[in-house]
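# Just the structure for this:
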Amino acid sequence: MAQCRLTERIIIEKYSSSQNENGFDIEDWTEYYKCWSSYKQVTGREYISAKATNSENIVTFTVRYCNKIKELLKPGASKIFRIKYKDEYFDIENVLDFENLHKFVDIKAKINC
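All right, here's what the predicted structure looks like:
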């Protein structure tokens, strides 16, 4: 974890599923928490697979620890949460409480294409 200058606004969204009156599943992402973070580009990798060019952008968002962020540390939370940053959506890959100090949390995420 580097120095923290929390200058970027992010929205953490939570996945929910319900059924409509016809019994079809409705998938919905709702705003869970809005907070300030720092943004750091970790890796930008392009590779060729099956004659298609793919790119992978991994970024780190550092946020302050709080009860809402504590939910992201639970096992399986990366499947039901995502991050919206500057009209881009990021799938959460890993969440780390730096040295278990409960001060800052690093969220590693990959851009959702």
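# drop to CA atoms for contacts and neighbour counts, all remaining ones
OK.
# In the protein, where's the longest strand?
In the chain, assigned by DSSP state E, the strand with the most residues is strand 25-49.
# please give me the structure for this one as well, since I'd like to look at both together:
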Amino acid sequence: MKISSLNKRITLQKLVEVENEANENVLVSQDFKTIWASIAPVKGREYLEAKKIQAELTYKITIRYAKDITPDMQIRYGERIFNIKDIIDPFEKHELLEIMCIEKVVKNG
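Now for the predicted structure:
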């Protein structure tokens, strides 16, 4: 893969536990690192749930290798949020990471 194909600016986010005004612990997204990536759809699937159609789209997000990325993080690209499912180090070369993600899109219809 050519590094020039990493043309999308994404932000990796960690879910951290913080205390809100009611002294309750809640999970919030906290920006961890902003990096360059490529984003490519892998497959799509639609299903009916609670009278809403939800499209579940799987994406492969490719970035330069980084050892501090974990599956409990999420990725923000603009207004879109991707939940990380798998992190693959192709051929264990430590050059790139392929991050398999799911973006859930709710359509009212």
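# returning to what we had before: any idea which helix or strand comes after the longest strand of structure 1?
Per DSSP states H and E, strand 25-49 of structure 1 leads on to strand 52-64 as the next helix or strand towards the C-terminus.
# And that following strand, what does it pack against?
Contact here means 3 or more Cα pairs under 8 Å, 6 or more residues apart in numbering; DSSP states H and E; on that basis strand 52-64 of structure 1 packs against strand 25-49, strand 104-111.
# I'd like those strands written out as TSV, with distance to N94 of structure 1 and mean neighbour count added.
Below are those laid out as TSV (distance: least, Cα to Cα, whole Å; neighbours: other Cα atoms under 10 Å):
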stretch	distance to N94 of structure 1	mean neighbour count
strand 25-49	13	13
strand 104-111	5	22
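# In a markdown table, list those strands along with distance to E56 of structure 1.
Listed next are those as a markdown table, based on distance: least, Cα to Cα, whole Å:
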| stretch | distance to E56 of structure 1 |
| --- | --- |
| strand 25-49 | 5 |
| strand 104-111 | 7 |
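# between the ones you listed, which gets nearest to N67 of structure 1?
The closest of those to N67 of structure 1 is strand 25-49. By Cα to Cα, the value is 10.6 Å.
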